[in-house]
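Student: all I have is the shape, not the residue letters:
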């Protein structure tokens, strides 16, 4: 097998794989998670089985961009952008009323970024 003789084809193949990734980073950037962007995270255990879709629908009424994940039949994990204490309390009270009973266990924490993360454009320029 003549690998060295076909090196230009391998270069083209590598370029065809790498170039779309670079273009995607330049145009769309990175989707930063809560550990980089900051926000609030609630791990709520309800007394009754609750679906993530029902909780997501309820979160939409607050005009809050939230990601709701099912963590068990009675548990949901809600991740949001940073909320104020009044909005956080209103959301908790509404979820308690809507899905019955009180919240069995609550955990919420504000996660903030301690370092700045460069945008994809400045990172790409500094690495060249």
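Tutor: Structure's in. What do you need? Please read these numbers as outputs of a predicted model, since none were measured by experiment. Numbers count the residues shown, from 1 in each chain.
Student: going forward, measure contacts between C-alpha atoms and count neighbours the same way
Tutor: Fine.
Student: list the contacts of residue 120.
Tutor: Applying C-alpha atoms under 8 Å, 6 or more residues apart in numbering to residue 120 gives the contacts 25-26, 29-30.
Student: then this one, side by side with the first:
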């Protein structure tokens, strides 16, 4: 079979397979999540409240100066807020506002 003799062809084949992937990585990059770009993620479990909607949470975030924050509702009335880096004082004010508005 002379595999060793044809090793350079195998190297070339490997290179031809890797080049498109490396080119795509260089051109488009990797989509980085909050883990790598920096930011804050706040998870807060609130008691069952009928007024707990994504729109209501987004409005509360905007009132507190976090217009670009993303709010999600998870199971068991858990609110997940993702935003740029927040200081501890801002997080405390946000938690207090969420608990005051939606009970907690």
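Tutor: Nice, thanks for sending it over. In this text, all values refer to a predicted model and were calculated from it rather than measured experimentally.
Student: in the second structure, where's the longest helix?
Tutor: Counting residues, the longest helix found in the second structure (DSSP state H) is helix 7-28.
Student: list the buried residues of it.
Tutor: In terms of neighbour count (16 or more other C-alpha atoms under 10 Å), helix 7-28 of the second structure has no buried residues at all.
Student: ok now it, how far from the chain's centre?
Tutor: Centre-to-centre, helix 7-28 of the second structure and its host chain are 30 Å apart (C-alpha atoms, centre = their mean, to the nearest Å).
Student: give me the contact list for that helix.
Tutor: So helix 7-28 of the second structure is contacted by nothing (C-alpha under 8 Å, 6+ apart).
Student: now do the same contact list for the spatially most central residue of the first structure.
Tutor: The centre of the first structure sits closest to residue 33, judged by C-alpha atoms, centre = their mean, with a distance of 4.5 Å. Contacts here follow C-alpha under 8 Å, 6+ apart; on that basis residue 33 of the first structure touches nothing.
Student: please apply the same query to residue 102 of the first structure.
Tutor: Applying C-alpha under 8 Å, 6+ apart, the residues contacting residue 102 of the first structure are 46-47, 96.
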